[in-house]
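In: Structure for the following, please:
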Amino acid sequence: MKLSLSLQQSFEAPELVLKRSYIKKVVESTLRHIDVDQDCEIGIACVDLDESHKLNLEYRQKDKPTNVLSFPSDIPEEVLPMLDALPIGDLVICIPVVLQEAIEQQKTPIEHFTHMLVHGTLHLMGYDHETSDEDAEEMEALEIEILKKLGFDNPYTVKED
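Out: The predicted model follows:
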């Protein structure tokens, strides 16, 4: 499986230096973990509070910025065999929200960013945590397994002082 990554960084923060190779590794690890073996394409945009707020309001009718938005590809099934790679969709990650949540959750910025990248990629592949408790448990279990492979702790465990 090869991954084609389009990365747009309109917001950067010194406490979270993102390397294209790292992002690609995380997405590839996520896709492999759920047994995706075909070549894929993904777009990722790292944005500020205003852009996240605008998109969250437009697409989810929520009047606030959010950590990650997932926009799965809507290419018709009959077109897919004509493509060299499966376009799985786009992620929009709001860096200021991720940084604030990292502080609140007592995580490093890269730890929380990685979680949001895995979380968003799973959404692009059809996983959901809002439909049922069973779906939420399945998605969280996958996130825990993938993050463990990447060297991170369970993101749902509350750290004690």
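In: Could you use CA atoms for every contact and neighbour count after this?
Out: Fine.
In: So which bits of stretch 146-161 are buried?
Out: Within stretch 146-161, the residues scored as buried using 16 or more other C-alpha atoms under 10 Å are 146, 147, 152, 154, 155.
In: Residues touching that stretch, excluding its own?
Out: Identification of contacts with stretch 146-161 by C-alpha atoms under 8 Å, 6 or more residues apart in numbering yields 26, 29, 30, 33, 105, 106, 111, 112, 114, 115, 118, 144.
In: Could you check how far residue 43 is from residue 71?
Out: Applying C-alpha to C-alpha, to the nearest Å, the value for residue 43 to residue 71 is 9 Å.
In: want to put them side by side, so please do this one too:
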Amino acid sequence: MPLPELSLSLQFARFDDVARHRAALPRHRVARCIRHALELPAEITVRIVDAEEGQQLNREFRGKDYATNVLTFDYAQAPLVMADLVLCAPVIAREAREARRSLADHYAHLLVHGTLHAQGWDHETGDEDAEAMEAREIEILAGLGVRNPYR
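Out: You can find the predicted model right below:
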């Protein structure tokens, strides 16, 4: 079965060490991760930000005053998925280092995670939903050649 179509905008804010994050996120890899997690065609913007912008967005839209790894802003789920994914580079780099994972693999996980959120998946609505979302992430990541991020 062919993968859903994707219109992708990939943006990088200006911050220290942006070159390392660009190297971990070539456009074709970002598109591949997202397309494997999609159930429908999509228009998605991915923006890689610094901690300041990540914290500001998390505070403004979620009421949480810290930078988080990924924020998903979903605007439509059918017949076309429309969303913005905001990934916070310093948080992702720290998490990857702490988990002893490559930066590229951690980004792959969070791209899949954010794309599932854009389609209505939610791990914060209960244990059953969290387990289902985690299982779907593991399945998608395995197909991308990325090891289970929950081990």
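In: what TM-score do we get after superposing?
Out: After superposition, the two chains reach a TM-score of 0.89 (TM-score structural alignment, normalised by the length of the second structure), with 144 aligned residues with a C-alpha RMSD of 1.6 Å.
In: Count the neighbours of residue 116 of the first structure for me.
Out: With neighbours defined by other C-alpha atoms under 10 Å, the count for residue 116 of the first structure comes to 20.
In: right, I mislabeled it, should have said residue 89 of the first structure
Out: 20.
In: who touches it in this structure?
Out: 41, 42, 43, 70, 71, 72, 73, 124.
In: And it, what's its match in the second structure?
Out: Residue 89 of the first structure maps onto residue 83 in the second structure when the alignment is built from TM-score structural alignment.
In: what's the distance between the residue mapped onto residue 69 of the second structure from the first structure and residue 131 of the first structure?
Out: Here residue 69 of the second structure is matched to residue 67 in the first structure, going by TM-score structural alignment. The spacing between residue 67 of the first structure and residue 131 of the first structure, counted by C-alpha to C-alpha, is 19 Å.
In: higher neighbour count, those two?
Out: For the pair residue 67 of the first structure and residue 131, the greater number of neighbours falls to residue 67 (24 against 9), based on other C-alpha under 10 Å.
In: The residue nearest the centre of the second structure sits in which helix or strand?
Out: The residue lying closest to the centre of the second structure (C-alpha atoms, centre = their mean) is residue 111, at 2.5 Å. Element membership for residue 111 of the second structure, per DSSP states H and E: helix 103-118.
In: Which strands or helices does that helix pack on?
Out: Using 3 or more C-alpha pairs under 8 Å, 6 or more residues apart in numbering; DSSP states H and E, the elements in contact with helix 103-118 of the second structure are helix 18-24, helix 27-37, strand 70-76, strand 81-88, helix 89-99, helix 127-143.
In: between the ones you listed, which one is nearest to residue 54 of the second structure?
Out: Nearest to residue 54 of the second structure among those is strand 81-88 (5.6 Å), distances taken as C-alpha to C-alpha.
In: Would you mind getting the angle between that closest one and helix 103-118?
Out: If you take axes from the mean of the first three to the mean of the last three C-alpha atoms, to 10 degrees, strand 81-88 of the second structure sits at 140 degrees to helix 103-118.
In: Against the first structure, what's the mean shift for strand 81-88 of the second structure, could you check?
Out: Its matched residues in the first structure lie on average 1.1 Å from strand 81-88 of the second structure after superposition (mean C-alpha distance after the TM-score superposition for the first structure).
In: picking that back up, closest to residue 61 of the first structure out of the buried residues of stretch 146-161 of the first structure?
Out: Using C-alpha to C-alpha, those come closest to residue 61 of the first structure at residue 155, 26.8 Å.
In: The second structure: which residue goes with that closest one?
Out: Taking TM-score structural alignment, residue 155 of the first structure has residue 149 as its aligned residue in the second structure.
In: cool, and residue 139 of the first structure?
Out: Aligned by TM-score structural alignment, residue 139 of the first structure pairs with residue 133 of the second structure.
In: How many residues are close by that match?
Out: Count around residue 133 of the second structure with other C-alpha under 10 Å applied: 18.
In: Report the contact partners of residue 58 of the second structure.
Out: Contacts of residue 58 of the second structure (C-alpha under 8 Å, 6+ apart): 64, 65, 66, 67, 68, 71.
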